[in-house]
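Enquirer: what's the 3D shape of this:
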Amino acid sequence: MLSPSPTPASPAEGVRADALEAPAVHANFYTRLCATLARTCLGLGVLGLVLLVVAVLTQVFGRYVLNDTPTWAESIAMLLVLYVTMFGTAVGVRDAGHIGLESLLVLLPDAVRTKIELLIHVLVGSFGAIMAYNCALLALSVADYKLPTLGISEGWRYLPPVIAGVLIVLFSIEHLIAVLKGTEVEPAWH
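Expert: Take a look at the predicted model:
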């Protein structure tokens, strides 16, 4: 026999329950979004590494077998290194793969540790925002110039730190939410 679902004693209690559930739903959506972005960055990083290997092999083959190195191979390899590095940096921030001195934090009382963790994530997010903003300005300032061997805008060199900076901000916000909730951010590669 099915039992009736419990009803709130008053309409105000029902509204309060809905208000408590709504932030949790948004936080779960945000966490899933960040995890998806991180996995996408990992996938693009792997693809970038494969293309980087192809570009370097093309350089070696051209230089030693054909005695004529393709002019685009070195430029594309340098560009790919930037993209792979910046995507990896952003994922490292989300998955806490960066260097940290957590051994000192565990010695502190919980209240102090929480405040320091919040400060750390605010500082990392601020760094990401400053990096994104300044690299965007730089990309716009050189957008009219062309990379001679590729024929594309010089701004493509400064796009990876812009993307990584925005992702670092998003991932730092995710960490701030997790610290305030008393949870951990689960790495994207799990």
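
Enquirer: Please count neighbours and contacts with C-alpha atoms only from this point.
Expert: Fine.

Enquirer: Helix or strand for the residue lying closest to Leu105 once chain neighbours are set aside, just tell me which one.
Expert: Closest residue to Leu105 apart from its sequence neighbours, by Cα to Cα, 6 or more residues apart in numbering: Arg113 at 5.8 Å. Take DSSP states H and E as the rule and Arg113 turns out to sit in helix 110-141.

Enquirer: And that helix, what's buried?
Expert: 113-114, 117-118, 121-122, 124-126, 128-133, 135-136, 138-140 (16 or more other Cα atoms under 10 Å).

Enquirer: and if you look at stretch 23-33?
Expert: Tyr30, Thr31.

Enquirer: and the residue nearest the centre of the chain, what element?
Expert: Among the residues of the chain, the one closest to the centroid is Ala90, at 3.2 Å (Cα atoms, centre = their mean). Here Ala90, judged by DSSP H and E, is contained in helix 71-94.

Enquirer: And that helix, how far out from the chain middle?
Expert: 14 Å (Cα atoms, centre = their mean, to the nearest Å).

Enquirer: To check against the first, give me the structure of this:
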Amino acid sequence: MNNNQKVLMKIRGYFDAFIQAERYISSVILIIVTLITFVQVVMRFVFDAPFSWSEEVTLMFLVWFGYLCMAIDIYTDDHAALYFLYNRMSPVLRKGADLFRHGLLVWFFVEMIKYGWMLTKLNLPKPQPATRFSQGWLYAPLVVGGVLMLIYSLVNFISTILKPRSEYQRESDKPKTVEELTVERGGTV
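Expert: As a prediction, the model looks like this:
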């Protein structure tokens, strides 16, 4: 392992701690959404007195939850892939496909940040009907999640550049476990 790879591993260690915090925040958001929704159903069907604000707050939390989870998925590089095709590629093609994929994601997240910022600024002065919270809070996750996903995509892109071709060769020569074969064939573990 060369010095660049050691530095990258140290940086990834810091990101791992940050990802744990993101997972914790996402879990708390999901619990809050579940509680609000449960209480809202009880208030509506049992007491016939629903809250006027619950849908707006739930929607806002779900949007934040979604973008935080997408950022985690980008960092761990666990999103959907065509493993049946990817695993049949030569090491050179695999590295090229990984560079292309991460480069495309970097471009996409730059665009997402740019247009997300425009939407957020446009909707900041507009209040939501029930809570009177700014509608900008519904669009801010585009920017926050976009920045996180951009950073994680850049880390993955740099990791791919620094990953030697011999490691790709070692991965393709390694015997596959039953779980890996199941995922490659489109199943889940």
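
Enquirer: follow-up on the earlier one: what's the mean gap between the helix holding Ala90 of the first structure and the aligned bit of the second structure?
Expert: Averaged over the aligned pairs, helix 71-94 of the first structure sits 0.9 Å from the second structure after superposition, using mean Cα distance after the TM-score superposition for the first structure.

Enquirer: That helix maps to which residues in the second structure?
Expert: Counting by TM-score structural alignment, helix 71-94 of the first structure falls onto residues 52-75 of the second structure.

Enquirer: Could you look up the next helix or strand downstream of the helix holding Arg113 of the first structure?
Expert: Past helix 110-141 of the first structure, the next helix or strand by DSSP H and E is helix 159-181.

Enquirer: Return the residue of the second structure aligned against the residue nearest to Leu105 of the first structure.
Expert: Using TM-score structural alignment, Arg113 of the first structure lines up with Arg94 in the second structure.

Enquirer: hang on, its match packs against Tyr168?
Expert: Yes - with contact defined as Cα atoms under 8 Å, Arg94 of the second structure counts as touching Tyr168 (7.4 Å).

Enquirer: re the thing from before, what comes up buried for the match of helix 71-94 of the first structure?
Expert: 54-58, 60-65, 67-75.

Enquirer: contacting residues around Ile168 of the first structure?
Expert: For Ile168 of the first structure, the contact set (Cα atoms under 8 Å, 6 or more residues apart in numbering) comprises Ala90, Val93, Arg94, Val124, Gly125, Gly128, Ala129.

Enquirer: Leaving out sequence neighbours, find the closest residue to the third one.
Expert: Think Arg94 of the first structure. Closest to Arg94 of the first structure by Cα to Cα, 6+ apart is Phe171, at 5.2 Å.

Enquirer: re the thing from before, wouldn't the residue nearest to the centre of the first structure be in contact with Ala164 here?
Expert: Yes - using Cα under 8 Å, Ala90 of the first structure makes contact with Ala164 at a distance of 5.3 Å.

Enquirer: Show me whatever sits in contact with both of these two.
Expert: Joint contacts of Ala90 of the first structure and Ala164 (Cα under 8 Å, 6+ apart) do not exist.

Enquirer: Counterpart of Leu176 of the first structure over in the second structure?
Expert: Under TM-score structural alignment, Leu176 of the first structure pairs with Phe157 in the second structure.

Enquirer: Next up, the contacts around its match.
Expert: So Phe157 of the second structure contacts Asp98, Leu99, His102, Gly103 (Cα under 8 Å, 6+ apart).

Enquirer: Where is the longest helix in the first structure?
Expert: Scanning the first structure for the helix with the most residues, using DSSP state H, yields helix 11-64.

Enquirer: between that helix and helix 71-94, how big is the angle?
Expert: 150 degrees (axes from the mean of the first three to the mean of the last three Cα atoms, to 10 degrees).

Enquirer: other SSEs contacting helix 11-64 of the first structure?
Expert: helix 71-94, helix 159-181 (3 or more Cα pairs under 8 Å, 6 or more residues apart in numbering; DSSP states H and E).

Enquirer: Centre of the chain to the following helix or strand past the first one, how far?
Expert: Next helix or strand after helix 71-94 of the first structure toward the C-terminus (DSSP H and E): helix 102-105. Helix 102-105 of the first structure has its C-alpha centroid displaced from the chain centroid by 24 Å (Cα atoms, centre = their mean).
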